[in-house]
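Colleague: Have a look; sequence and predicted model below, questions after that.
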Amino acid sequence: MQVEVVKSKIHRVTVTESNLDYIGSITIDEDLMDAANIIRGERVYIVDNNNGERFDTYAIAGERGSGMICLNGAAARKVQPGDVVIIMSYAMMPFEEAKTFKPWVIFPDTATNKLVN
């Protein structure tokens, strides 16, 4: 049996911009992507803590160290700059492996979206 479990989570980052005229996706500071083990093109789920929206899209890398969290395309209509979001990805794995799997979870500073040591 295969089960889907949380693989990666960026807990509480602030949306820095939205770009309705872009093709689609979410642009995430590459430092945050690396720390959370999210790769370019990976499907991610977004939860907006401000308005309750939940949706999925794919990740693209933003400038390292920029703190950028930008919702692009149609997703730009779901959030506002300044909203606090949670970004998650999931993975399928065998049931027994899932029991001991530890996801990558990071807690950036919501004021800067930078990693906190």
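Modeller: Alright, I've got the coordinates.
Colleague: going forward, measure contacts between C-alpha atoms and count neighbours the same way
Modeller: Fine.
Colleague: Run the chain-centre distance for stretch 107-117.
Modeller: Distance, stretch centre to chain centre, for stretch 107-117: 13 Å (CA atoms, centre = their mean, to the nearest Å).
Colleague: Quick one: residues contacting residue 17.
Modeller: 68, 69, 70, 71, 80, 81, 82 (CA atoms under 8 Å, 6 or more residues apart in numbering).
Colleague: Residue 56 against residue 46, yeah?
Modeller: Yes. At 5.9 Å, residue 56 and residue 46 qualify as touching, with contact defined as CA atoms under 8 Å.
Colleague: Presented hereafter is structure B, for comparison with structure A:
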Amino acid sequence: MYIEILKSKIHRAKVTQAELNYVGSITVDEDLMDAADIVAGEKVQIVNNNNGERFETYVITGERGSGTICLNGAAARRVQVGDIIIIISYCSVKKKKAKSIKPILVFPDENNKL
């Protein structure tokens, strides 16, 4: 049996942009992606601390060191610039192995820097 568990998360990142007229996704600073072991195209769950919204999208690589957290397309309607979000990545593992998985937790500062 396989179960989905937390692989990694970027906790309390600040939304820097929302681009409605763009193909849907979330653009994330490559430094944060590397720190959280998230790859381009990976499915993630977004939790908006400001309004309680929860939704899924995929990651696009943002400029390294820029602090960019940009919701694109329809997802842009779920946030406001300045909102605090959590970006969550999960993985599927055999239930027996689940207890040995140690999730990566990334806590950026107020400028989305490590």
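Modeller: Good, I have the coordinates. All of these numbers come straight from a predicted model, not from anything done at the bench.
Colleague: just to revisit the earlier point, between residue 56 and residue 46 of the first structure, which has more neighbouring residues?
Modeller: Between residue 56 of the first structure and residue 46, counting by other CA atoms under 10 Å, residue 46 is the more crowded of the two (24 against 16).
Colleague: just the contacts of residue 17 of the first structure now: which is nearest residue 111 of the first structure?
Modeller: Residue 111 of the first structure lies nearest to residue 82 out of those, by CA to CA, at 9.5 Å.
Colleague: Which strand or helix spans residue 60 of the first structure?
Modeller: Applying DSSP states H and E as the criterion places residue 60 of the first structure in strand 54-62.
Colleague: same check, this time on residue 28 of the first structure
Modeller: Using DSSP H and E, residue 28 of the first structure falls in strand 25-29.
Colleague: Near the nearest residue to residue 43 of the first structure once chain neighbours are set aside, how many other residues are there?
Modeller: Ranked by CA to CA, 6 or more residues apart in numbering and with sequence neighbours excluded, the top spatial neighbour of residue 43 of the first structure is residue 58, at 4.3 Å. Counted with other CA under 10 Å, the neighbours of residue 58 of the first structure add up to 17.
Colleague: Spit out the contact partners of residue 58 of the first structure.
Modeller: 25, 26, 40, 41, 42, 43, 44.
Colleague: change it to 7 Å
Modeller: For residue 58 of the first structure, the contact set (CA atoms under 7 Å, 6 or more residues apart in numbering) comprises 25, 26, 41, 42, 43, 44.
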